[in-house]
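Asker: Sequence first, then the predicted structure:
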Amino acid sequence: MRRLPNSLYRAEQVREFDRMAIEELGIAGAELMERAGKAALHALREAWPRARRIVVLAGIGNNGGDAYVVARLARAAGLEVRVWQVGDGARLKGDALRMARFWREAGGETAAYKPGLDLGGTDVVVDGLLGIGLNARLEGDWADAVRAINDSHAGVLALDIPTGLHADTGCVLGCAVNAQLTITFIALKQGLFTGAGPRHCGQIVYDDLRLPPQVLMSQAPAVSRLTFAGVAHLLAPRRRDAHKGDFGHVLIIGGGAGMGGAVRMAGEAALRVGAGLVSIATRPEHAAAISAARPELMCHAVSKVAELRPLLAKADVVAVGPGLGQSRWAQALLGAVLDNDLPMVVDADALNLLATEPVQRKNWILTPHPGEAARLLNTDTKAIQADRFAAVKALQQKYGGVVVLKGAGSLVAAADSPLALCDAGNPGMASGGMGDVLTGVIAGLLAQRRTLNSDPAQAMLLATRLGVSVHARAADIAAKEDGERGMLALDVVDALREVVNPAQF
């Protein structure tokens, strides 16, 4: 086992790696199963060192073969092991059949699965039912076995992928195992890291089964994991003679009736990541309160488009949407923004308004959550979550620029660039205002684009990837302090300064 790599692959790519190892490199399939089983048992013993009673549920494919290896090795290590065969054991073949025979020859017993099985009293359940080839909704004994695992109250180790989770999309096919630990083999599957994947996988560990590096290098990754370590170099210390003009002027537009807090949080986030100047354009009734709460924000009362135009003329970057609403005022201000050529970040109700009259442009960043993404693509949230990778690609193709599809495993898409996935962050971010903070973070970093890259399009992509990563890392720091439940958006803002100064002095 090793640190998680940054490359994510589709199931068909992983199957090709497996074929190459066996057919081109001459590594026997049985040897790969032995390696997988040994790695899985090691992971189990590390996660549950006091476990003594192990139940293994084995399917009829290669995933089941891995499970039989785990059972045999666990029994040899002195653990009490019970194996249940799910599916017709007569259909076992090849290496999986061989591993089932080795288990029996070692003195192990296999019982045919019966619906309604009670797994209570077990320390750890090993899910070796179905692997990455699953494409259909679980039914019958398979679904019943998943429910039995989830009802067991035992620790759950999933082999390669939790049964019921789609390896490519991260969606649940009817029902899925809730694992506390998933050990995945050969290469990381993209569906483990977004959608329902994080909820069902628990902690993910990885073992490449000692395949030579050239196997994985034979194909380009489908997606790259976006890690803070991979983007932290963009946050180099500033020159000692720097001044505020070096770091850009952000204009944030929003704060419709009753929503002044949203635009204030976005503005404060932009300041905290280092924007030189931040102006706020909001409804007159909010201006004084925002100025009093955060005097560093230059807050302007804007009741009509004519009052917005001078502010646009002074800005380097525009962020529009936090608390904007969908009133005539909101529509007029968004129209004025779209009439200029400034790079911009578009979020919240600005996205909902955009969905009614779609346009495409290159120099903007759209940051929808699944509901907003559904409106932008004229579909529903369920369809978006069923394949988030396809959805973010469709959004980018339709609207241009850079698109962030928010949620567990946020995705970043841009033309002619690999998809990026951020698996940092935590459930504490599921509260109001988090999206407004992300808008401000990205806008604030985009305002500093000259320090990122001289090419405008590349700088926009880098600012987005950096912003998503910084936002998630700040949320993880905030959660570590006092826990996830009850975490506020401003708690994340408070952590931003620490994150964007990783090598300070």
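Answerer: That came through, no problem.

Asker: Please make it C-alpha for all contacts and neighbour counts, starting now.
Answerer: Fine.

Asker: does V126 belong to a helix or a strand, and which?
Answerer: In this assignment (DSSP states H and E), V126 forms part of strand 124-128.

Asker: buried set for whichever helix or strand comes after that strand?
Answerer: Downstream of strand 124-128, the next assigned helix or strand under DSSP H and E is helix 140-150. Residues of helix 140-150 classed as buried: W142, A143, D144, A145, V146, R147, A148, I149, N150 (neighbour count, 16 or more other CA atoms under 10 Å).

Asker: State the pair within those that is farthest apart.
Answerer: Pairwise distances across these peak at 12.6 Å for W142 and N150 (criterion: CA to CA).

Asker: follow-up on the earlier one: quick one: list the elements packing against the strand holding V126.
Answerer: strand 53-58, helix 62-76, strand 155-159 (3 or more CA pairs under 8 Å, 6 or more residues apart in numbering; DSSP states H and E).

Asker: Tally up the residues packed near the residue lying closest to G29 once chain neighbours are set aside, please.
Answerer: Closest residue in space to G29, ignoring its immediate chain neighbours: I22 at 6.1 Å, by CA to CA, 6 or more residues apart in numbering. Each residue near I22 was counted by other CA atoms under 10 Å, and the total is 16.

Asker: What of A447?
Answerer: The number of residues packed near A447 is 32, by other CA under 10 Å.

Asker: Which residue, other than its chain neighbours, is closest to it?
Answerer: Counting by CA to CA, 6+ apart, G248 is the residue found nearest to A447 once chain neighbours are left out, at 4.5 Å.

Asker: try this one side by side with the last:
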Amino acid sequence: MKALSVPHHYYLCTAEQSQQMDKATIEQFGIDGFTLMEVAGSSTAKDLLTELPADSHGLYICGKGNNAGDALVVARYLIQHGHDATLLFISGTEDLSADTEKNFDLLRKITENDSAAASVSILESWAEFEDINGVAYDFIVDGMLGTGLNSDLRGDYVKAVAWTNETDLPVYSIDIPTGLHSDSGHIMGDAIQAEKTYTFGTKKRGFYLEDGYSCTGKILLCELPFPNYLKSCNTFLLDRSWVKEPQYPPAKHKYDAGVLYIIAGSEGLTGAAILAARSAWAEGVGAVILVCPRGILPIFENNLPQIIKKPVGMKDDTCLKEEHLEQIVQIIEERPGDVLLGPGIGREPDTLAFCTSFFAQYKGNLLIDADALWCLAQQEDWQKPADAASWIVTPHPGELSKLTKDPFSDGSQRLDVVRKLSKEKDITLVSKGFPSIIGTRTGKCVLTGYDTRMFARAGFGDVLAGKIGAYWTLGNPAAKSAVLGLLNGYDKIYRDKTTTHRSPEPNDLI
């Protein structure tokens, strides 16, 4: 994305992308899988040792694959620091993956040769575990199933997950909570509710979609020695740590800091225009010029003294009409700037006609929001004109569905729709919701890692549109304007205490 450089530890990868990096590192770069497992498990153990109480007893619930091998590395380190371990192999210890079998052997060498190590008990089935009574555990390590899960949990894995979630013990998941789909964030029948998830190499896309938020707990990334040139991803996690706040040179004249035209307002819907104009003005734009129907001008004169008003039409016009188009274009041409179209314009037939003509004729930067999105969706096959500059569209999920004429049922499908639509239509798309998703013209997407559902509520979207429009007008590229709008628009709402959602926090990195 132009003007945005995302660090590799904010990549959100699918299971296939993660597996390809792992395979390429082993086969092309020359670091074997056993070494990668050692790095993953030792990094996890290092963090656990900082928070586990002394002499605690861990229950390690393991499957047969490499997820279990990672858990065995953790157990090997922890028993050497005085933490007892019970290893529960849900499907027995036959046919373990090669690296998991090797780590099982190493763990047994420790127990056989190090008299100072803590005790290790081994259980070969869930039934064997159920027969044990009175053992007190202090924590659970979930090493059952990893990112390859593509069907609902079955058999004893269902029992193990249900039992784990019923305990009040802290649960630490290895790479991904068992039962959580790595790509979609769906719960596959049932899933571990972890206190922490230690994820390896890359963060997983499903952590930030659908049920991912409720399953992962705190996410800690344990970096693996994947060379950067083998890392490939098209989805990224939004975080303030990698977004450089722009520095603007002092303006010699108010218009040097840019002009944002907000074409907005209709009878009964003036609040949206007021919120958007105030939001944009607060970011230091040289001039915010509100273009509105003349009949509602007195409302804006009373509520927006710092904003330049340009009324169009007659005194009895209370909505935008196609006959206003020429006058509005002339206003914009007097002092070129960017345009935000939509807050509170309504859905009158006259307004629909105006918007349809404006979409076709205006060639500058255009941010389409609110009712203007509804107007755009009325076109059978809408397109950004080939000779137009850039478009940013900011739909909530319902508006996005209308724009695509293709309903979607979950966040994963919405992400796919955003990626496809932004690339096919050559636009920047901000899909409001939880998470909010920014789709770029290249098809790359950015997801928020914090709760942004308030932007889909009445009024908050107008604040967001004003912020994005302001950053665009101040000279930032479209994608970066959207990023800054989501970060700083959220903070503005949070500081004003108009929502109880938590403010974004940096993600942890080991």
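Answerer: Nice, thanks for sending it over. Everything numeric in this text was worked out from a predicted model, so none of it was measured.

Asker: Overlay the chains and give the TM-score.
Answerer: Counting by TM-score structural alignment, normalised by the length of the first structure, the TM-score of this superposition works out to 0.80. Behind it: 470 aligned residues with a CA RMSD of 3.6 Å.

Asker: ok and the strand holding V126 of the first structure relative to helix 62-76, angle-wise?
Answerer: 150 degrees (axes from the mean of the first three to the mean of the last three CA atoms, to 10 degrees).

Asker: Give the aligned equivalent of the residue nearest to G29 of the first structure in the second structure.
Answerer: Using TM-score structural alignment as the criterion, I22 of the first structure maps onto I26 of the second structure.

Asker: Repeat that for S218 of the first structure.
Answerer: Under the alignment by TM-score structural alignment, S218 of the first structure pairs with L230 in the second structure.

Asker: May I see the helices and strands packed on strand 124-128 of the first structure arranged in a markdown table, with distance to V124 of the first structure as well?
Answerer: Output for those, formatted as a markdown table (distance: least, CA to CA, whole Å):
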| stretch | distance to V124 of the first structure |
| --- | --- |
| strand 53-58 | 5 |
| helix 62-76 | 12 |
| strand 155-159 | 4 |
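
Asker: F228 of the first structure: which of these is closest?
Answerer: Nearest to F228 of the first structure among these is strand 155-159 (27.3 Å), distances taken as CA to CA.

Asker: residues in the second structure aligned with the strand holding V126 of the first structure?
Answerer: Counting by TM-score structural alignment, strand 124-128 of the first structure lines up with residues 139-143 of the second structure.

Asker: Whatever helix or strand V446 of the second structure lives in against the first structure, how far on average?
Answerer: Secondary structure here is read from DSSP H and E; on that basis V446 of the second structure sits in strand 445-448. Compared with the first structure after fitting, strand 445-448 of the second structure deviates on average by 3.5 Å (mean CA distance after the TM-score superposition for the first structure).

Asker: re the thing from before, average distance between the strand holding V126 of the first structure and the second structure?
Answerer: On superposition with the second structure, the average gap between strand 124-128 of the first structure and its aligned counterparts reaches 2.2 Å (mean CA distance after the TM-score superposition for the first structure).

Asker: Compute the inter-axis angle for that strand and helix 140-150.
Answerer: Using the same axes, to 10 degrees, the direction of strand 124-128 of the first structure lies 150 degrees away from that of helix 140-150.

Asker: which residues touch strand 124-128 of the first structure?
Answerer: 48, 51, 53-59, 63-64, 66-67, 149, 154-159, 162-163, 177 (CA atoms under 8 Å, 6 or more residues apart in numbering).

Asker: among those residues, which ones are buried?
Answerer: By the neighbour-count criterion of 16+ other CA under 10 Å, those include these buried positions: 51, 53-59, 63-64, 66-67, 149, 154-159, 162-163, 177.

Asker: So which residues of the stretch 401-510 of the second structure form strands?
Answerer: 428-431, 437-439, 445-448, 508-509 (DSSP state E, counting those that start in this stretch).

Asker: so how far is the last one from its chain's centroid?
Answerer: Between the mean C-alpha point of strand 508-509 of the second structure and the mean C-alpha point of its chain there is a distance of 16 Å (CA atoms, centre = their mean, to the nearest Å).

Asker: which strands and helices sit next to that strand?
Answerer: Counting by 3+ CA pairs under 8 Å, 6+ apart, the packing neighbours recorded for strand 508-509 of the second structure are strand 218-222.

Asker: Determine which residue in the first structure is aligned with L88 of the second structure, please.
Answerer: When the two structures are superposed using TM-score structural alignment, L88 of the second structure falls opposite W84 in the first structure.

Asker: And the host helix or strand of that match against the second structure, how far off on average?
Answerer: In this assignment (DSSP H and E), W84 of the first structure forms part of strand 80-85. Between strand 80-85 of the first structure and its aligned partner residues in the second structure, the average distance after superposition works out to 3.1 Å, using mean CA distance after the TM-score superposition for the first structure.
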